[in-house]
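>>> Okay, sequence plus prediction incoming.
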Amino acid sequence: MLCAVTFIFQQAILCFKAYKEMMQRNGLFNFAVFLTILFSVFVLSGCVSLSDAFVSKNKVVLAEQNPSQHFEQEVMIVRISQVLLVGKMSNEERASLHFERGVLYDSLGLWALARYDFTQALALQPKMAAVYNYLGLYLLLDEDYDGALEAFNTVFSLDPDYEYTFLNRALNFYYVERYNLAEQDFLAFYQRNKSDPYRVLWLYLNELKFKPAEAQKIWLNVQLGFLMIIGVPILSSIIWASYQYKNCKIKHNILRRRLLRNMRKFLLKPTSI
């Protein structure tokens, strides 16, 4: 059983990085796919049992690997590498190719190679906000919170509207227990799309540490948001829990657990891309 909020945040960052690769390659973000990936992390790392298929003996979560899924990315890496070796191009074009290859390496979990390419991209084109965002995430995962904060601040200096850096910087503040600053960034992230229940969820997790009383109010909005996504089955579970548990604190916790458990059914539904 893994119930640490900080572990959930760390795993969510990894999912978010997968989203970045998808957005940069296609120019579009299929939010339904990202939500499915993200909440699968909450289900696997939240207050539910972990399947033996995904957990080693020392409780390390293992990812399923399917080599055929990586073929297309590997082909792209080879092609970009060939162009970088023999192609004549401007610094801007070369920086763009290093960035694209770095994104592909990142999606395959080859972070050292990804970092190399991102560093090369910055050497050729120092004002690439997306590169600083990636590097900030790496520093955050390495627990270099000062370095990560500097990288995220650089993103905003280059592109004040780089939306998901609000989330990344908020996570950085959360880890160093600066919950008041985290709240500001989580709130800025939420205000850019108030219809997204996951943005409310980030606020809720931070408020549990910063303002527990306020978190209870936010949790109601989280429930309503997810009910609109998933539908009646969870609603009936919540109503049942409300009648079964009269104590507010107990009821609050049981609703949270039931919401996470019922997400399994939602995740098993096919999602169109």
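Arrived safely, thanks for sending. Since we're looking at a predicted model, the values are computed, not measured. Numbering: from 1, shown residues only.

>>> going forward, measure contacts and count neighbours with C-alpha atoms only.
OK.

>>> quick one: the closest residue to residue 180 other than its chain neighbours and residue 176, what's the gap?
In space, and not counting its chain neighbours, residue 180 is closest to residue 210: 7.0 Å by C-alpha to C-alpha, 6 or more residues apart in numbering. Going from residue 210 to residue 176 by C-alpha to C-alpha, to the nearest Å gives 13 Å.

>>> Give me the more crowded residue out of these two.
residue 210 (18 against 12; other C-alpha atoms under 10 Å).

>>> The more buried one and residue 174 touch, don't they?
No. In this structure, residue 210 is not within contact of residue 174 by C-alpha atoms under 8 Å, at 9.8 Å.

>>> Which residues does the helix or strand that residue 227 is a member of contact?
Take DSSP states H and E as the rule and residue 227 turns out to sit in helix 212-230. Residues outside helix 212-230 that contact it (C-alpha atoms under 8 Å, 6 or more residues apart in numbering): 195-198, 200-201, 203-205, 207-208, 234-235, 252, 259, 263, 266.

>>> do the same with stretch 109-125
Stretch 109-125 is contacted by residues 91-92, 94-99, 101-106, 128, 131, 135 when judged by C-alpha under 8 Å, 6+ apart.

>>> let's see it at 6 Å
With C-alpha atoms under 6 Å, 6 or more residues apart in numbering as the test, stretch 109-125 has contacts from 91, 95, 98, 99, 102, 105, 106, 131.

>>> also this one, for the comparison:
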Amino acid sequence: MKWFRTATVGIALLLIAGCVSRNSHQAQWVYPPMAIPLQHSVQDEVQIARLTQLLQRQDLSDKVRTRMLNERGEAYDNVGLQDLARLDFAQSISIDPKQPEVFNLLGVYYTGVDQHDAAYDSFDTALEMDPKNLFALRNRAVALYYGERPELGLEDMHKLDKQQKNDPFNALWEYIMQYDLNPAKAKQDLEAKYSVHTDQWGWTIVALMLDEVSEQNAFETILQQTHDNELLARRLTETYFYLGKRYQLNGELAHAISLYKLAISFNVYDYVEHRYSFLELERIYKHVRDAQEAENKAQKSDKESDQA
């Protein structure tokens, strides 16, 4: 993406610092646990080619064309071609608008590229057609958070809590949104949820967020319990994203940058943690760039004042 190529020297230094330094009291590992990045299969390529050929036929019914567009969109998404997937999904709903699950997918795409109004419209449409779509409800809350409306995002998360209790990822996002408004209350609420946690996998990440477990112990547990490379890649994608978010909330941007880059590295394209790692990196780079510009402007102003 363009903002990777145009990063300033200051941002590059942050990246280097993040890669070579692990000075946090929690971070005891030198080399981060890794998995083999997921690779798309020949079957994915064959399916895309086959569906592309079939979609050129003029005698397809709207129902069949819609289904094929959705299948090709999913195949594009599996290989990381998200813009092509979005185009297929958009064409699909132009033929048949009564597809809440497709509007939900489009909302996630729009969130990932900072098109907030389009994301809100997509999620609103999905929820109007299917009020019980919990994925759309959480995704809308996340979109509101990235659109700098955390208080509205929390309203959705509170609705979600009533319908989907003891979900660790709901708890994580609610904590992240609440942190923008009241860090102390955010921690208190997350501790309360963790106190009655289950054996569900995501609570390990909640424990990391709360410093209830060290990074070393958490990663040792993940590596011991996960023997399948695909599952390992997915769990590490989730872990690195939320751990990066923890460092970011604490103002440790160098560590956050390194962890978001790790979350991206496993090619788990269908996870929001993969998509939103790009978004988080862009936000950090913008923050650093704006801070540098403000500092340069202040130094220039001081210099002009001295000369006067």
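Great, that's in hand. Quantities reported herein were computed from a predicted structural model and do not represent experimental measurements.

>>> which two in the contacts of stretch 109-125 of structure 1 are spaced the farthest apart?
Largest separation among these by C-alpha to C-alpha: 91 and 106, giving 22.1 Å.

>>> which of the two has more neighbours?
Taking neighbours as other C-alpha under 10 Å, residue 91 of structure 1 and residue 106 compare with residue 106 leading, 20 against 13.

>>> For the equivalent of that one over in structure 2, which non-adjacent residue is closest in space?
By TM-score structural alignment, residue 106 of structure 1 lines up with residue 77 in structure 2. Nearest non-adjacent residue to residue 77 of structure 2, counting by C-alpha to C-alpha, 6+ apart: residue 85, 5.6 Å away.

>>> which SS state does residue 96 of structure 1 fall under?
Using DSSP: H, G, I helix; E, B strand; the rest coil, the structure places residue 96 of structure 1 in helix.

>>> Just to confirm, what residue in structure 2 is aligned with it?
For residue 96 of structure 1, the residue aligned by TM-score structural alignment is residue 67.

>>> picking up where we left off before, can you tell me which of the contacts of stretch 109-125 of structure 1 are buried?
Among the contacts of stretch 109-125 of structure 1, those classed as buried by 16 or more other C-alpha atoms under 10 Å are 95, 98, 99, 102, 105, 106, 131.

>>> Distance to residue 242 of structure 1 added to the residues you listed, as CSV?
Formatted as CSV, these follow (distance: C-alpha to C-alpha, whole Å):
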residue, distance to residue 242 of structure 1
95, 56
98, 54
99, 50
102, 49
105, 47
106, 44
131, 47
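
>>> Among these, pick out the one closest to residue 162 of structure 1, please.
The nearest member of those to residue 162 of structure 1, counting by C-alpha to C-alpha, is residue 131 at 11.8 Å.

>>> That closest one pairs with which position in structure 2?
Residue 131 of structure 1 maps onto residue 102 in structure 2 when the alignment is built from TM-score structural alignment.

>>> Quick check: chain neighbours aside, which residue is closest to its match?
Residue 102 of structure 2 sits nearest to residue 89 (C-alpha to C-alpha, 6+ apart), 6.4 Å away.

>>> before we move on, what about residue 128 of structure 1?
residue 122 is the one closest to residue 128 of structure 1 (C-alpha to C-alpha, 6+ apart), at 6.7 Å.

>>> And that neighbour, which helix or strand is it part of?
Per DSSP H and E: helix 111-124 holds residue 122 of structure 1.

>>> before we move on, what about residue 282 of structure 2?
Going by DSSP H and E, residue 282 of structure 2 is part of helix 272-307.

>>> about what we covered before: just give me the match in structure 2 for the residue nearest to residue 128 of structure 1.
Checking TM-score structural alignment: residue 122 of structure 1 goes with residue 93.

>>> Let me know how buried that match is, in neighbour terms.
Neighbours of residue 93 of structure 2 using other C-alpha under 10 Å come to 17.

>>> what separates it from residue 105 of structure 2, distance-wise?
Going from residue 93 of structure 2 to residue 105 of structure 2 by C-alpha to C-alpha gives 11 Å.

>>> Residue 253 of structure 2 too?
Residue 253 of structure 2 is 30 Å from residue 105 of structure 2, by C-alpha to C-alpha.

>>> now do residue 29 of structure 2
Distance from residue 29 of structure 2 to residue 105 of structure 2, by C-alpha to C-alpha: 36 Å.

>>> now the equivalent of residue 160 of structure 1 over in structure 2, what's its secondary structure?
Matched by TM-score structural alignment, residue 160 of structure 1 corresponds to residue 131 in structure 2. When classified by three-state DSSP, residue 131 of structure 2 comes out as coil.

>>> Tell me how many other residues surround residue 131 of structure 2.
13.

>>> Do you have the helices of the stretch 1-150 of structure 1 handy? List them.
Assigned helices in the stretch 1-150 of structure 1, in chain order: 5-26, 31-45, 67-86, 91-107, 111-124, 129-141, 145-158 (criterion: DSSP state H, counting those that start in this stretch).

>>> Which residue range of structure 2 does the first one align onto?
By that I understand helix 5-26 of structure 1. Going by TM-score structural alignment: helix 5-26 of structure 1 matches no residues.

>>> Once you drop chain neighbours, what's closest to residue 34 of structure 1?
residue 19 (6.3 Å).

>>> element containing the alignment partner in structure 2 of residue 198 of structure 1?
Counting by TM-score structural alignment, residue 198 of structure 1 corresponds to residue 169 in structure 2. Using DSSP H and E, residue 169 of structure 2 sits within helix 168-181.

>>> Distance from that helix to the middle of the chain?
On the basis of C-alpha atoms, centre = their mean, to the nearest Å, helix 168-181 of structure 2 is displaced by 13 Å from the centre of the chain it belongs to.

>>> for stretch 84-104 of structure 1, same thing?
Counting by C-alpha atoms, centre = their mean, stretch 84-104 of structure 1 is centred 27 Å from the centre of its parent chain.

>>> Repeat that for stretch 235-242 of structure 1.
29 Å.

>>> What is the neighbour count of residue 74 of structure 1?
15.

>>> Could you pull up the residues touching the equivalent of it over in structure 2?
Aligned by TM-score structural alignment, residue 74 of structure 1 pairs with residue 45 of structure 2. If a contact means C-alpha under 6 Å, 6+ apart, then residue 45 of structure 2 has no contacts.
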